[in-house]
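Novice: coordinates for the following, if possible.
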Amino acid sequence: MLNTYNYNELSREALNQLMLRNTDPAHTIQETVESIIQSVRNNGDTALFDFTEQFDKVKLEKLYIEEDEIQSLASGIGREQQRALEIAFNNIYKFHQQQLRKEKKIDTMQGVTCWREARPIERVGLYVPGGSAVLPSTFLMLGVPARIAGCKEIVVCCPPQVNGLINGYIAYCAYLLKIKRIYLIGGAQAIGAMAYGTATVPKVDKIFGPGNQFVTKAKTIVQATTNTAIDMPAGPSEVLIIADKTSNPIYVAADLLAQAEHGKDSQAVLVSDSKSMIEQVNEELAKQVEVLPRVEIAKSAIANSYALFCHDLTEAMSFSNAYAPEHLILALDDWRSVVNKITNAGSVFLGHLTPESVGDYASGTNHTLPTSAYAKAYAGVSVDSFIKKITFQHITPVGIKQIGPTVEILAELEGLHAHKNAVTVRLNNKEA
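Specialist: Predicted structure coming up:
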């Protein structure tokens, strides 16, 4: 099932090539996305109606649904499903609420006080995917920290179903999050609408949410061409599992397939110091994949994936840090000895009883994470993603006398005499 490579037999160039994913070498995705975004910018709502009919096969009468329709759809799901979404909501809320902390004021010198205060981003856009799988969990992962941060306006875009509405589970999440309008827009056109604004869709200050390669490309384009920021490049999903002879091949195969069923462009990588374990996992993959409803998608993703045999766990961790996975599973008895070696990963799952699925849904951590090695520089979504931290400072008469001469010297050595003078006039003011 998984093509297997030997870490020590691969050149540096071959390893780098093996780690590539979510690429667009012919720039076909970029050209398509640029065309979509330009059309939305020029034609606004008309383009959104047209793209929805073209891509989602739905002819809409309006681009959104409001509170009464959302409540009607939400009430149509079973109590068991409502309760599961409520538990996930509560756990996500508990975890993220602790991230909003007030910082202390610091006296850097006598009479010189500095501090930071958090302010919410005023208008944020949440993209909730709805392609091959509808993801209410993503709605919670984005909406909960946005609510905790105190964002004044939360704009939500989600592709419509064939009936021109949204999934009942998405609607129930909207109810939990107190969201009263959802825009029925998907793909790159949703990103363009939130970046530029249309007659119907408000322009936002920052866009959040994962998506396919088209959505990811759209986010990077609007970040470069507008004053709208993005959370991170979060494209096709991926998992890297480090296993050894203590691992359970049934669990490992199940975790690989859990990632593979996301989409054909997902990637599931197994890294192990045990050839026997790789063989056992492959046997399990062949058994388990056949009973999945999304078997063809999972098979395509597995064909896009691989196993890597390493001499030991030190080599395995070296590869993992270079790959910088969105999800990292340490399927080991002795995971504690490896944790401190992790430098690059979006979210980490420790031991045999911690599948990635728990983080995807209900443990409380956020599942909107950097992909394609962006975990080397980005963290996953958190409350911090929805706030700005503004610095403040206040200087007393004692303080300006303490720090003033230092600033005068530094300004003069940089040749910025107006900077120096702004301090000098205060030092020379006997009434200050």
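Novice: can we go C-alpha only for contacts and neighbour counts from here?
Specialist: Will do.
Novice: could you measure from residue 95 over to residue 35?
Specialist: When distance is defined by Cα to Cα, to the nearest Å, residue 95 is 40 Å away from residue 35.
Novice: what do you get for residue 336?
Specialist: Residue 336 is 49 Å from residue 35, by Cα to Cα.
Novice: in the helix or strand where residue 283 lies, which residues are buried?
Specialist: Residue 283 is located in helix 275-289, with elements delineated by DSSP states H and E. The neighbour-count check on helix 275-289 (16 or more other Cα atoms under 10 Å) flags 275, 277-282, 284-285, 289 as buried.
Novice: closest one of those to residue 224?
Specialist: Using Cα to Cα, residue 289 is the member of the buried residues of helix 275-289 that lies nearest residue 224, at 40.4 Å.
Novice: so that closest one makes contact with residue 257?
Specialist: Yes - with contact defined as Cα atoms under 8 Å, residue 289 counts as touching residue 257 (7.0 Å).
Novice: between these two, which contacts overlap?
Specialist: By Cα atoms under 8 Å, 6 or more residues apart in numbering, residue 289 and residue 257 have these common neighbours: residue 298.
Novice: the helix ranked longest in the chain packs against which elements?
Specialist: Using DSSP state H to define each element, the chain has its longest helix at helix 79-97. If you count contacts as 3 or more Cα pairs under 8 Å, 6 or more residues apart in numbering; DSSP states H and E, helix 79-97 packs onto helix 136-149, helix 168-177.
Novice: deepest of the ones you listed, which one?
Specialist: Of all the helices and strands packed on helix 79-97, helix 136-149 carries the top mean neighbour count, a mean of 25, counting by mean count of other Cα atoms under 10 Å.
Novice: which is the next helix or strand following that helix?
Specialist: strand 153-157.
Novice: list the buried residues of that next one.
Specialist: 153-157.
Novice: as JSON lines, those residues with distance to residue 330 would be great.
Specialist: Converted to JSON lines, the buried residues of strand 153-157 look like this (distance: Cα to Cα, whole Å):
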{"residue": "153", "distance to residue 330": "39"}
{"residue": "154", "distance to residue 330": "36"}
{"residue": "155", "distance to residue 330": "37"}
{"residue": "156", "distance to residue 330": "35"}
{"residue": "157", "distance to residue 330": "35"}
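Novice: I'd like the structure of this one too, to check against the first:
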Amino acid sequence: MAQAPSDDVPSARALLRERDYLFFWSSRWSGSFASQIQSVAMGWHMYALARETRGVAESALLVGMIGLVTFIPLLLLTLPAGETADRYDRKKVLLCCFAGEIFTVATLAFATWKGAASVPLLLGVAVVFGASRAFFAPSNTALGPMLVPRALLPRAIAWNSLAWQTAAIAGPAAGGLLVRISPADAYAAALVLYVVAAISVTMIRKNAKPEVQPGSRLQLMKEGLSYVWRQKIVFGAISLDLFAVLLGGATALLPVFARDVLHVGAEGFGLLRASPAVGATCVALWLAANPIRAKAGPIMFIGVAVFGAATLVFGLSKMLWLSVAALVMLGGADMLSVYVRQTLVQLVTPDAMRGRVAAVSSVFIGASNELGEFESGVVARILGPVGAAVFGGAGAIAVTAIWARLFPDLRKADRLV
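Specialist: Modelled structure (predicted):
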């Protein structure tokens, strides 16, 4: 279990004195804001284009296809990406990733402005976006701990999550408003934010090149996989996230719920899309001020179970206010479980291994998010959007019970500080 020798936890002010971390946080927020706007715009744009010639079920499947084609390069490139993060300067890798993301939104903005956007183009851009994200996640995850003392790591992880979640509130809301004007405006806004994120990375002064371990690239990749498998707390935590979110990914169907279930249009879609982040941000703020000190494992399992229950409520709701409340609860519960998982994994993983472990974790997270979108689209084709959400919520609750039994060390994990 991840334990620290002392109960002393530095204050949040100590974190704010870490100059390089603040630039890292700025980059994380700007990049997350941009990716949220891009995701919202692509989902809405895909559904709008598909509905011109297709029915609700087939259009929902195409929205899910964005997740699938984003996940494929993530799956194929994850091990090389992790090894890259443990071999090369992590700042330079991040800059290359931002360049790839800038290319994707610039392409979409130009094509939309010219009236040339199409379903195949959106799917093709999603592949490039997935390749960029494959290398982004390991380098970004591994860079953060290099910029703060170990004692500040739990707080830094909470603030990292806060950066993502606040961007996830503003991003979908802004994306919903911008796509109402034009998807091209949404893509252009994302482009500007990606540029800001890249500039923030260049301002980090500390050396970001890890100590390279001996061995061939293949040996290092195998070593990363072996480490994750041997560390049952690590494997149990990231696989729990995989299967719970894979089944409970109701957010992938929000364009369908907004347009054809709740009938609230683009503005309502932006509200629904931002709601999980509202709950997550509230929990992240609380965790940033009050890091979890004990009973981390049980807290994580409770979070996943509540996530599944909230997904069930959302699927059955026919009222906007109840749907929003369920999504807020869903986001808060997910934030709680993600915080525990990320802290456990980073505390038990040595720096020289962080890129490879983060790569394995990112492919699990990618499977739960992007592949979960595809799963939701397929199930929605069979059961309808409401049936898909109910199925996913019940599945997440079942996974919680199964994993609590399969991974007793994870269930009994106690201290995070």
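Novice: TM-score of the superposed pair?
Specialist: Remark: TM-score between the superposed chains equals 0.24 [TM-score structural alignment, normalised by the length of structure 2]; 181 aligned residues with a Cα RMSD of 7.8 Å.
Novice: related to what we said a few turns ago, of the buried residues of strand 153-157 of structure 1, closest to residue 5 of structure 1?
Specialist: Checking these one by one against residue 5 of structure 1 (Cα to Cα), the nearest turns out to be residue 157, at 41.2 Å.
Novice: does that closest one touch residue 139 like I think?
Specialist: No - judged on Cα under 8 Å, residue 157 of structure 1 makes no contact with residue 139 at a distance of 9.9 Å.
Novice: against residue 175 of structure 2, how distant is residue 185 of structure 2?
Specialist: In this view, residue 185 of structure 2 and residue 175 of structure 2 are 9 Å apart by Cα to Cα.
Novice: compare neighbour counts for the two and give me the winner.
Specialist: residue 175 (34 against 19; other Cα atoms under 10 Å).
Novice: isn't the more buried one right up against residue 44?
Specialist: No - contact between residue 175 of structure 2 and residue 44 fails when scored by Cα under 8 Å: they sit 9.4 Å apart.
Novice: residue 124 of structure 1 belongs to a strand?
Specialist: Yes - with DSSP: H, G, I helix; E, B strand; the rest coil as the criterion, residue 124 of structure 1 is part of a strand.
Novice: is it true that it touches residue 155?
Specialist: Yes - here residue 124 of structure 1 reaches residue 155: they are 6.1 Å apart, a contact under Cα under 8 Å.
Novice: reformat the helices and strands packed on helix 79-97 of structure 1 as JSON lines; add distance to residue 300 of structure 1.
Specialist: Shown next, in JSON lines, are the helices and strands packed on helix 79-97 of structure 1 (distance: least, Cα to Cα, whole Å):
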{"stretch": "helix 136-149", "distance to residue 300 of structure 1": "23"}
{"stretch": "helix 168-177", "distance to residue 300 of structure 1": "27"}
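Novice: for residue 403 of structure 1, which of those helices is the nearest?
Specialist: helix 136-149 (35.2 Å).
Novice: show me where the stretch 301-432 of structure 1 has its strands.
Specialist: Counting by DSSP state E, counting those that start in this stretch, the stretch 301-432 of structure 1 has strands at residues 306-309, 327-331, 347-350, 387-395.
Novice: minimum distance to residue 183 of structure 1: which of the ones you listed has it?
Specialist: When the strands of the stretch 301-432 of structure 1 are compared by Cα to Cα, strand 387-395 sits nearest residue 183 of structure 1, at 23.4 Å.
Novice: show me which residues of the closest one are buried.
Specialist: Those would be 387, 395, for strand 387-395 of structure 1 by 16+ other Cα under 10 Å.
Novice: and for stretch 363-381 of structure 2, what's in contact with it?
Specialist: Counting by Cα under 8 Å, 6+ apart, 57-58, 60-68, 70-71, 74-75, 78, 134, 238-239, 241-250, 252-253, 385-389, 392 sit against stretch 363-381 of structure 2.
Novice: buried ones only from the residues you listed, please, as a ChimeraX command.
Specialist: Buried subset of those, written as a ChimeraX selection, criterion 16+ other Cα under 10 Å:
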select :57,58,60,61,62,63,64,65,66,67,68,70,71,74,75,78,134,238,239,241,242,243,244,245,246,247,248,249,250,252,253,385,386,387,388,389,392
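Novice: among the contacts of stretch 363-381 of structure 2, name the ones in helices.
Specialist: Per DSSP H, the subset of these in helices is 57-58, 60-68, 70-71, 74-75, 78, 134, 238-239, 241-247, 385-389, 392.
Novice: list the helices and strands the helix holding residue 283 of structure 1 packs on?
Specialist: Under the contact criterion of 3+ Cα pairs under 8 Å, 6+ apart, helix 275-289 of structure 1 touches helix 249-260, helix 295-303, strand 306-309.
Novice: thinking again about what came up before, quick one: buried residues of the longest helix of structure 1?
Specialist: Buried residues in helix 79-97 of structure 1 (16+ other Cα under 10 Å): 82, 85-93, 96-97.
Novice: switch these over to a markdown table, and while doing so, append distance to residue 300 of structure 1 to every line.
Specialist: Formatted as a markdown table, the buried residues of helix 79-97 of structure 1 follow (distance: Cα to Cα, whole Å):
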| residue | distance to residue 300 of structure 1 |
| --- | --- |
| 82 | 33 |
| 85 | 30 |
| 86 | 34 |
| 87 | 33 |
| 88 | 30 |
| 89 | 32 |
| 90 | 35 |
| 91 | 33 |
| 92 | 32 |
| 93 | 35 |
| 96 | 35 |
| 97 | 39 |
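Novice: most widely separated two among these?
Specialist: Farthest-apart pair in these is 82 and 97; separation 21.9 Å (Cα to Cα).
Novice: among the helices and strands packed on helix 79-97 of structure 1, which is nearest residue 406 of structure 1?
Specialist: Ranking the helices and strands packed on helix 79-97 of structure 1 by proximity to residue 406 of structure 1 (Cα to Cα) places helix 136-149 first, at 38.1 Å.
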